[in-house]
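Participant: sequence and computational prediction follow.
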Amino acid sequence: MLTINVTVLLAVIVVLRLRRRTEARSRSDEKLTVVIVLALGVLIAPTPVGQGILDLIGQLASGVSQSGR
């Protein structure tokens, strides 16, 4: 259960950080946002939600590649 709570906390932090104006961000602030998003991805990946997202993206990618033929 701890992983889910940390994941929710990171998701809230990401949403709050991305709502800020782009001009107000420094380069170090942008790097911190990238690190937080990567940590969120690592926490989401092994969960059923993460697997569902992966399956959905896989289906979209295969649909796009088939429509391009």
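Facilitator: Everything's here; your move.
Participant: can we go C-alpha only for contacts and neighbour counts from here?
Facilitator: Fine.
Participant: tell me the buried residues in the longest helix seen in the chain?
Facilitator: Determined from DSSP state H, the single longest helix within the chain is helix 48-67. Residues of helix 48-67 classed as buried: none (neighbour count, 16 or more other C-alpha atoms under 10 Å).
Participant: and here's the other structure:
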Amino acid sequence: MLTIDSGVLLAVIVFFRLRRRTEARSRFDERLTVVIVLALGVLIAPTPAGQGILNVLQQLASGVTQAGR
């Protein structure tokens, strides 16, 4: 039995959608890509990898904020 993680599948779809040239995209394509990326974020967020990404982004944001003072 073959199982495919939905997060991995969405990541592959996003990768191939973002490889296309920007000029060739319609507004519908851009909106669809945004929806797919948001769905991927929702799937990744509760996982340990998602929590690690969140921690890195929080540290980066706090570093940028402190550098701006």
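Facilitator: Happy to help now that I have it. Predicted, not measured: the structure shown is a model, and the values here were computed from it.
Participant: so what number do they get for TM-score?
Facilitator: Once superposed, chain against chain, the TM-score is 0.90 (TM-score structural alignment, normalised by the length of structure 1); 67 aligned residues with a C-alpha RMSD of 1.4 Å.
Participant: sorry, back to before: how close does the longest helix of structure 1 sit to structure 2?
Facilitator: Mean deviation of helix 48-67 of structure 1 relative to structure 2 after superposition (mean C-alpha distance after the TM-score superposition for structure 1): 0.7 Å.
Participant: now that helix: how far from the chain's centre is it?
Facilitator: Taking C-alpha atoms, centre = their mean, to the nearest Å, one finds the center of helix 48-67 of structure 1 at 15 Å from the center of the full chain.
Participant: which residues touch it?
Facilitator: 44-45 (C-alpha atoms under 8 Å, 6 or more residues apart in numbering).
Participant: repeat that with 10 Å
Facilitator: 41-45, 47, 68 (C-alpha atoms under 10 Å, 6 or more residues apart in numbering).
Participant: ok, and the most crowded of those residues?
Facilitator: Neighbour tally across the contacts of helix 48-67 of structure 1 (other C-alpha atoms under 10 Å): the maximum, 19 neighbours, falls on residue 44.
Participant: residue 13 of structure 2 is in contact with residue 39, isn't it?
Facilitator: No: with contact defined as C-alpha atoms under 10 Å, residue 13 of structure 2 does not count as touching residue 39 (11.6 Å).
Participant: need the residues touching each of the two.
Facilitator: In contact with both residue 13 of structure 2 and residue 39: 7, 33, using C-alpha under 10 Å, 6+ apart.
Participant: isn't residue 42 of structure 1 up against residue 7?
Facilitator: Yes: with contact defined as C-alpha under 10 Å, residue 42 of structure 1 reaches residue 7; the gap is 9.3 Å.
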